[in-house]
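[1] Structure of the sequence below:
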Amino acid sequence: MPTSPDEDAAREAWLLMSDLVLDHQRRREVSEALGMSFGRSRALRRLARRPMSMSELATMLGIDRPNATVLVDDLEAQGLARRRPHPTDRRAKVVEPTRKGKALARRADAILATPPAALSALGAEDLDALRRILASVAAAE
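    Predicted structure coming up:
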C-alpha cells in the first residue's frame, strides 16, 4: 500500500527515535548499576511513582499477571518492594517500593535522564524545538 511523503517522514522519524532510545546503552548502564534486569528496574521505577495493584502493574508493564507475581516476589526477596492489603478490595494487594527500592528507582531515573552527548551538544533553539515537538506528540497520545 503506497504511503504519502508525510507518512514516510513520520515513519523515518519514529524509527530514528526508537533506535536512539531503545538501542541506547542506558538500559545496560541501569542494569549494571542496579544489579538487576532492565525489566525489573522498569517495574521498580513505576512503583516508585505510585503504588499500584498487581493487575495494574501487569497492565502497565505489558506482562501477564503470573509474570507480575514472579517479578514482585523477586523484588520482595531483595527488599525492594512489599505487598500490602488493597484499601478497598480485600481480594487485591497493593505493591509499593521500600526505601531501598525508591533509592534504586531514583538511581535508575538519573541514569536514564542523562542525554546522549550528541543531544546535549545541540543548540538551545534545536533543543527547544525538539522538546516542543515531542511534548505535542505526547499530549496527542
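[2] Going by C-alpha atoms from here, please, whenever you check contacts or count neighbours.
    OK.
[3] any chance you could map the helices in this protein?
    Secondary structure of the chain (DSSP state H): helices at 5-22, 26-34, 38-49, 54-61, 65-77, 99-112, 117-120, 124-140.
[4] Between the ones you listed, which one is closest to Arg83.
    Nearest to Arg83, of all the helices of the chain, is helix 65-77, at 8.1 Å by Cα to Cα.
[5] Of the helices of the chain, give the one that comes closest to Pro87.
    Short answer: helix 54-61, nearest of these by Cα to Cα, at 13.5 Å.
[6] Let's see this one next, to set against the first:
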Amino acid sequence: MTKHAHSGSEADHLWQMLVGLVWETRGEWRRKVSTATGLPFSRVRVLKRLLDAPVTLKQLADMTDSDAPATTVAVNDLEDRGLVERQPHPDNRRAKLVSLTPAGRRLVELVHRTVRDDAPLAVQQLSKTDLAHLRRILERINSHET
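    Sure, this is the predicted structure:
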C-alpha cells in the first residue's frame, strides 16, 4: 500500500472536519449580512460579484452558481432597489452588462466595514506555533489549487 493510498481516508476525514467547521460558521455570518443590509444573503452575494467590474447576466449566473432565470429575478430585484443597473454591452448588442450603482457599492462597503467575519473561538485560541503550522499547510494546499 502506498503512502497516498493509505492517507486518502485520513485526508477525507480531515477535509470533512474542515468543511464542517467552516459550514457551521457561515449561517451566523450570513444572518449578520442580511440584517445589516436588509437583503437576502443571495442578493448581497450578487452585489459582491459586481465589485470588480460589470458582467453579463450569463457571467453573473456562472459566478453565483445559479441559473439564468434565478439570476434575472435577482438582478430585477436589485435594479428595482437602485443597487444595480443594466447597460448595453459595447461588443454584443444582444447582451446587457450589469453593474453596481453608487448605492450598491456603498451597501457592499457597509458589509465589509460592519459585519465581522472573525475566526471561531477554537481557531483564535490556537497557539502561535499551531497557527504557523496551519498557515504553512493552507498555503501549501492553496499553491496546488492554482
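[7] ok so, going back, from the helices of structure 1, which stretch is densest packed?
    Compared across the helices of structure 1, helix 38-49 shows the largest average neighbour count, a mean of 19 (mean count of other Cα atoms under 10 Å).
[8] and the helices of structure 1 as a markdown table, adding distance to Thr88 of structure 1?
    Below are the helices of structure 1 laid out as a markdown table (distance: least, Cα to Cα, whole Å):
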| stretch | distance to Thr88 of structure 1 |
| --- | --- |
| helix 5-22 | 38 |
| helix 26-34 | 33 |
| helix 38-49 | 19 |
| helix 54-61 | 14 |
| helix 65-77 | 20 |
| helix 99-112 | 24 |
| helix 117-120 | 46 |
| helix 124-140 | 31 |
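[9] closest one to Lys93 of structure 1 among those helices?
    Nearest of those (Cα to Cα): helix 54-61, 6.5 Å.
[10] so what secondary structure elements neighbour the closest one?
    helix 38-49, helix 65-77, strand 93-97 (3 or more Cα pairs under 8 Å, 6 or more residues apart in numbering; DSSP states H and E).
[11] can you redo those as CSV with distance to Ala129 of structure 1?
    Listed next are the helices and strands packed on helix 54-61 of structure 1 as CSV, based on distance: least, Cα to Cα, whole Å:
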stretch, distance to Ala129 of structure 1
helix 38-49, 28
helix 65-77, 38
strand 93-97, 36
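[12] still on that earlier bit, what's the closest of the helices of structure 1 to Arg90 of structure 1?
    Closest approach to Arg90 of structure 1 among the helices of structure 1 (Cα to Cα): helix 54-61, 13.1 Å.
[13] Need the residue closest to the centroid of structure 2.
    Nearest to the geometric centre of structure 2 sits Arg45, at 6.4 Å (Cα atoms, centre = their mean).
[14] No further queries at this time; thank you.
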